[in-house]
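> Generate coordinates for the sequence data below:
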Amino acid sequence: MTTPLGVILAGGQGRRMGGAEKGLLMLGGRCLLDRAIDRLGVQVAGLAVNANGPAECYAEFGLPVLRDTVPGHPGPLAGVLAGLDWAAAQGAERIVTVAVDTPFFPADLAARLERTAGRAGTSIAMAATEEEGRLFRQPVFGLWPVALRGDLRSALGQGVRKARFWADSHGTATALFAAEAFFNINTPADLDRAAAMLPEAEG
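The predicted structure follows:
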C-alpha cells in the first residue's frame, strides 16, 4: 500500500481572527502553515494546501494551492473534496488532512490513521480524543479514500456539511490521541495560549 498524500486545510474565513489568513499567522517566529508543512510533510508522500485566499499569499511555500470547488464556503468537507480531486490527478489512493490552525497535531497521525483503518476494515479513519469518559472525534484530521470523491461531491451538492455525518455513512474508524494535540487557534487569545505551550509541545 502506497503512502497517502497530505492536504493542509486552510480554507476557512478566519472570522474570529478578523478575516486573517490563518495559515500565515505567526507562532514562535514561524507561520502556522510552515509549521504544518514540517509536521505533516514527513508523514506523507506529497503535500498540498487547501486555501481560498489570494494564491500569491502561498507562492513562497512551493505547494499546490487547492481552492474549494463548491461555492459558499461550505466548510472542511469542501477542502477534503479539493484534496481528493488533486490526489486523483496524482494517481493516489488516499489523503490525510490536517487543520492549519492546530499546530501540535500528532507527529504519527498518518501512520496511526492508516493502521486503524486497516484493522477496522474501513476506508475512512478519524482522529479522536477521550475526555471524562466521552469520545470526541476530530473530523478535520482524517484519512479519506479517493474512490469516494464522487460520493462526497454529490453529498455536498445535496447540502451535507458535517464531516462526521458523511463519513459515518461509509463506516469510520477512530484513532485515539491525547487531547492537547488538537488545541486549535481561533482567536488572538488562542494564539497567545499556543505561544505559551510551545516549549512543552515541541519538547
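
> going forward, measure contacts and count neighbours with C-alpha atoms only.
Fine.

> any idea whether Gly6 is helix, strand or coil?
Here Gly6 is recorded as strand under DSSP: H, G, I helix; E, B strand; the rest coil.

> which secondary structure elements does the biggest strand by length in the chain contact?
For the chain, the longest strand by residue count, based on DSSP state E, is strand 134-145. Here strand 134-145 touches helix 76-90, strand 94-99, helix 109-120, strand 124-131, helix 163-168, going by 3 or more CA pairs under 8 Å, 6 or more residues apart in numbering; DSSP states H and E.

> For that strand, which residues meet the burial criterion?
Arg137, Gln138, Pro139, Val140, Phe141, Gly142, Leu143, Trp144, Pro145 (16 or more other CA atoms under 10 Å).

> now, among the residues you listed, which is nearest to Gly79?
Closest approach to Gly79 among these (CA to CA): Val140, at 9.5 Å.

> Quick check: the closest one touching Ala99?
Yes: between Val140 and Ala99 there is a contact under CA atoms under 8 Å: 6.2 Å.

> which residues do the two both contact?
Shared contacts of Val140 and Ala99 (CA atoms under 8 Å, 6 or more residues apart in numbering): Leu9.

> One more, please, to line up against the first structure:
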Amino acid sequence: MTTDRPETLCVVLAGGLGRRMGGGDKPMREIGGRMILDHVIDRLEPQCDGLVLNANGDPSRFARFGLPVVADTIEGYPGPLAGILAALDWTAANRPGVEWVVSAAGDCPFLPRDLVARLQQARMTEDADLAVAASGGRPHPVIGLWKVALRDELRHALVEEDMRKIDRWTARYHLATVSWPAEPVDPFFNANTVEDLDEAERLAGLLQG
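Below you'll find the predicted structure:
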C-alpha cells in the first residue's frame, strides 16, 4: 500500500468471551446476512499494511478469513490490552519494519474508512505517543494506534501491575484523541447484546439508504 503515512498493521480484537450475547464469538454473528467480522475486515483491510486477528481458543474457526490468528500471550483472558500486546509482539517478530498497530473491536461493523489515516495524522500533528478514537464526546479506548516499541512497557503493566483498563495505561503517555460524528450512525457502535444486533440491522439499513 502506497501512502504518506507510516506502515501500519491492523489487529481485530475478536477474542472476547461474549458473555452478554450468551457466549461464543460475537464477531461471528450476522448483520445484513453477513458476519460482523466480514464487515469489520471489509472496512479495515484497505486501510492497512496487513491485518491479523487476535482470538483465543481453536484458531481454525477463523480459517475462512485467511488471516493470521494471534492468541493472547498473557493467561486468564485479561482483556483487550492482552490482545493489543499479542499483536505488537506478532508485528515485532513477523513484520519488523512496521512500527505502528491499529486495534479495532471485532464487533464494530461500521468502522470509519479513514480510521488509520486520521489516527496517524493526529499522532504526527500532535507529536503524540499513541492515538485513540472517539465519537459523541466519548473515547473508545479499544480503537487506537499503538507503538510497537512500547510492547515491553505494556507487558510490564499487564504482568507486574495487573493492569486491565486501557485508559489507565494510555494515561501514562501523550495521547491524541480523534473524534468522528456519531450521526446518522456512530461508526464505533458495537454489538454487545442480542438487542444490539437488532439495532445494528436498523443502522445498516440507514447506511444503505
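
> before we move on, back to that, okay, the buried residues of strand 134-145 of structure 1 in TSV with distance to Pro106 of structure 1 next?
TSV is the format used below for the buried residues of strand 134-145 of structure 1 (distance: CA to CA, whole Å):
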residue	distance to Pro106 of structure 1
Arg137	14
Gln138	12
Pro139	14
Val140	13
Phe141	10
Gly142	12
Leu143	14
Trp144	17
Pro145	20
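
> which residues does the counterpart of His39 of structure 2 in structure 1 contact?
In structure 1, the residue paired with His39 of structure 2 is Arg35, using TM-score structural alignment. Neighbouring residues of Arg35 of structure 1 by CA under 8 Å, 6+ apart: Pro103.

> ok, average deviation of stretch 190-201 of structure 1 from structure 2?
Mean deviation of stretch 190-201 of structure 1 relative to structure 2 after superposition (mean CA distance after the TM-score superposition for structure 1): 1.0 Å.

> which residue numbers in structure 2 go with that stretch?
Going by TM-score structural alignment: stretch 190-201 of structure 1 matches residues 196-207.

> do the same with stretch 61-75 of structure 1
Counting by TM-score structural alignment, stretch 61-75 of structure 1 corresponds to residues 65-79.

> The matching stretch: which residues count as buried?
Judged by neighbour count using 16+ other CA under 10 Å, the buried positions of stretch 65-79 of structure 2 are Pro68, Val69, Val70, Ala71, Asp72, Ile74, Pro78, Gly79.

> got the contact list for it?
By CA under 8 Å, 6+ apart, stretch 65-79 of structure 2 touches 16, 51-57, 59, 62, 82-83, 85-87, 90, 159, 164.

> Swap in 7 Å and give it another go.
Leu51, Val52, Leu53, Asn54, Ala55, Asn56, Pro59, Ala82, Gly83, Ala86, Ala87, Arg164 (CA atoms under 7 Å, 6 or more residues apart in numbering).

> Quick one: buried ones out of those residues?
Of the contacts of stretch 65-79 of structure 2, these count as buried by 16+ other CA under 10 Å: Leu51, Val52, Leu53, Asn54, Ala55, Asn56, Ala82, Gly83, Ala86, Ala87, Arg164.
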